[in-house]
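> here are the coordinates; sequence isn't available:
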């Protein structure tokens, strides 16, 4: 194994570095009380559930998530959770099992990329704002997961473009690994796609149906939106080497289910960027649009020379979110594709009340292509993209 470690640091996420408007101390007193009450309740549940599973003989393991990076640095994400001795990470199961996962907070994790170890720098932990703790600001052979078990690292190391392997290990467990997609600087086009009702039918606007599909439906029975895998494959053929980023408001708890869906239904492989649903006092739980907007902005910053194709649906707030992105980053969005939900998919309490549960198309200078299936979008979008091959 190489002896020169890769320098790494914790990622500056929204939870770690809230803006001046997001900090808990500037919120109204009632908001501060409610947030502290809910986060305190979650903390109590975490501690009690951890005591219970440790009594059963469970101990921490790592759930590795697919990472991505540039030629200069890589984004690595994993989570430490409690599990029985014979449990296997990444095992596909119904969402309810994933949602009941017990986090293993502040667990020491050793990580490596292609067998080269990471040398990490730990930072402090504060309810109001993360400040550097000088007593821990030292290089270390391990990183420590946060209070909900998440570990989000930026590894500063030059890698050749392509797929690499990231390995994580904790005490008493065999190392586990996940892919790391290193995006070449030559890639001029990237695709950011929503998951729910864009590539996978979940009926997100109908709350009870979305909950059933997320929590109880057999992952192998989840249906793909007709024609979307063909659309994505044609885009991949048109832009060889273009990275696909899958952005979803689903929690990391169901990552393995979505990952296997992407593979089973023939969609191009790529990083999944999901949401942490564990409440934190500083920024609490980000809304779906906030989560998508922040990750899209992160990708814009990570790949400043890349133009993006944004793919979503009108069942949530993708049209508004994508319009915001195109306005904030003029010239960076090549096209927007919005899949229109059928009346059956979008019907719910809103339609009963005489309201619409879908959003109008985004108002933007960027071309917007719509359709109820991938095939509908393909007919109008592909000719336009062929004219704008970079």
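Arrived safely, thanks for sending. All of these numbers come straight from a predicted model, not from anything done at the bench. Numbers count the residues shown, from 1 in each chain.

> contacts, neighbours, all on C-alpha from now
OK.

> which element follows whichever helix in the chain runs longest toward the C-terminus?
Secondary structure of the chain per DSSP state H: the longest helix is helix 29-55. Using DSSP states H and E, the helix or strand that follows helix 29-55 towards the C-terminus is strand 59-64.

> tell me, how many neighbours does residue 327 end up with?
By other C-alpha atoms under 10 Å, 16 other residues sit near residue 327.

> again, but for the one 10 residues further on
By other C-alpha under 10 Å, 25 other residues sit near residue 337.

> these two touch, right, it and residue 368?
Yes: Residue 337 is within contact range of residue 368, at 5.7 Å (criterion: C-alpha atoms under 8 Å).

> any idea how far residue 163 is from residue 6?
To residue 163, residue 6 is 17 Å away according to C-alpha to C-alpha, to the nearest Å.

> again, but for residue 103
Separation of residue 103 from residue 163 (C-alpha to C-alpha): 29 Å.

> out of those two, which sits in the busier spot?
Set residue 103 next to residue 163 and count neighbours by other C-alpha under 10 Å: residue 103 wins out with 25 against 16.

> List the residues that contact the more buried one.
Going by C-alpha atoms under 8 Å, 6 or more residues apart in numbering, residue 103 touches 46, 50, 79, 80, 81, 82, 148, 149.

> So which of these wins on neighbours?
residue 80 (27 neighbours).

> That one: what's it in contact with?
Neighbouring residues of residue 80 by C-alpha under 8 Å, 6+ apart: 60, 61, 62, 63, 103, 104, 105, 107, 145, 149, 150, 151.

> In addition, the following structure is provided for comparison:
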């Protein structure tokens, strides 16, 4: 209800501001690159066309006010709709928020990371990367980010906002036990994917944090901060995460999945719903218990997962959890 009320107030304001802006530039357009992924038959390249890239210049000694201004600047993007983006003989057009997906034939692409040159109409050419999983991985992993691998405090709205807006890429911290667990998944031959309710504007920001902590590179499924007449920020946390899980299970239809999350934002229920939608596909759920730990609803969802033969492991940290079970 609060999000709907915000939408009713902010949507007309956004439309009014759009009318005040100068006409969109169609020269020197740039691509904000996102890490893509592959199915058995396709390589899917992802990105967003903007008039300029927004990047921060963080400092370990940066004040909270400097960090806040730099973080807010990441959201002041000018996206460009209905622009043609091409890779080889494949093309796509950007949607109203500037996003695009390019679906290329996988053909004989070897497992691992592939890099493909992508050109935007009246703009730059940029290499976009995609993870091509092996045809028969032992399992695949979908992991949450906030409070699962990245210290955030998402279980508390005020703490989440303060941490997210006043830190920077050099001060935010990854849980070392999460790095060890994900590296273990990678060593076992499992493709890893990250899902978060963070907006796509933070894709590069999150990649910088992950790289600094030596977290393996992996495709991210983030959320559009779209504003409509009735909705402020697209969908709910559960809807976004559940939809991303559905996409990835469809991409690897013969592969069992391990879901990693935390009890701070009701991941157990989201994962239970996904397991019910995809019987037998989710074999294991691993959960961090931040803050006060699992509540009654989370515990009930965890028991319900076990009742349908999903192995559930939960702890304050992942230090004693084996990546291969």
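All right, it came through fine. Please read these numbers as outputs of a predicted model, since none were measured by experiment.

> conserved subset of the contacts of residue 103 of the first structure in the second structure?
Shared contacts between this structure and the second structure among those (both residues aligned by TM-score structural alignment, their matches' C-alpha atoms under 8 Å) comprise 79, 80, 81, 82, 148, 149.

> aligned partner of the fourth one in the second structure?
This means residue 82 of the first structure. Mapped onto the second structure by TM-score structural alignment, residue 82 of the first structure lines up with residue 51.

> hang on, that match packs against residue 23?
No: between residue 51 of the second structure and residue 23 there is no contact under C-alpha under 8 Å: 11.5 Å.

> just to revisit the earlier point, give me the number of residues near the spatially closest residue to the match of residue 82 of the first structure that is not a sequence neighbour?
In space, and not counting its chain neighbours, residue 51 of the second structure is closest to residue 29: 5.0 Å by C-alpha to C-alpha, 6 or more residues apart in numbering. Applying other C-alpha under 10 Å, we find 22 residues neighbouring residue 29 of the second structure.

> dump the residue contacts of residue 29 of the second structure.
Counting by C-alpha under 8 Å, 6+ apart, residue 29 of the second structure has contacts 49, 50, 51, 52, 120, 121, 122, 123, 124.

> try residue 267 of the second structure
If you count contacts by C-alpha under 8 Å, 6+ apart, residue 267 of the second structure has them with 238, 261, 298.

> ok, now residue 236 of the first structure?
242, 268.

> Quickly find the element holding the counterpart of it in the second structure.
Residue 236 of the first structure maps onto residue 186 of the second structure when the alignment is built from TM-score structural alignment. For residue 186 of the second structure, the element it lies in under DSSP H and E is helix 176-187.

> Does anything pack onto the next helix or strand after that helix? Which helices or strands?
Next along the chain after helix 176-187 of the second structure, taking DSSP H and E as the criterion, comes strand 192-199. Applying 3 or more C-alpha pairs under 8 Å, 6 or more residues apart in numbering; DSSP states H and E, we find strand 192-199 of the second structure packed against strand 140-144, helix 176-187, strand 220-223, helix 237-251.

> export these to TSV and tack on distance to residue 321 of the second structure?
As requested, those are exported to TSV (distance: least, C-alpha to C-alpha, whole Å):
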stretch	distance to residue 321 of the second structure
strand 140-144	14
helix 176-187	8
strand 220-223	23
helix 237-251	22
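
> Residue 271 of the first structure against residue 66, yeah?
Yes: look at residue 271 of the first structure against residue 66 with C-alpha under 8 Å: they come within range, at 5.4 Å.

> Could I get the full set of helices for the first structure?
Per DSSP H, the first structure carries helices over the ranges 29-55, 95-99, 207-215, 228-238, 255-264, 288-302, 318-328, 343-346, 349-352, 374-387.

> Throw those helices into TSV and include distance to residue 75 of the first structure, thanks.
Converted to TSV, the helices of the first structure look like this (distance: least, C-alpha to C-alpha, whole Å):
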stretch	distance to residue 75 of the first structure
helix 29-55	27
helix 95-99	23
helix 207-215	27
helix 228-238	23
helix 255-264	16
helix 288-302	10
helix 318-328	22
helix 343-346	35
helix 349-352	39
helix 374-387	29
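
> Just tell me which of the ones you listed ends up closest to residue 182 of the first structure.
Residue 182 of the first structure sits nearest to helix 288-302 of all those, at 11.6 Å, using C-alpha to C-alpha.

> Can you check what angle separates that closest one from strand 244-251?
Going by axes from the mean of the first three to the mean of the last three C-alpha atoms, to 10 degrees, helix 288-302 of the first structure is angled at 150 degrees with respect to strand 244-251.

> What mean distance separates helix 288-302 of the first structure from the matching residues in the second structure?
When the second structure is superposed, helix 288-302 of the first structure averages 0.7 Å from its matched positions, counting by mean C-alpha distance after the TM-score superposition for the first structure.

> Output the residue interval of the second structure matched by that helix.
Taking TM-score structural alignment as the measure, the second structure aligns residues 237-251 with helix 288-302 of the first structure.
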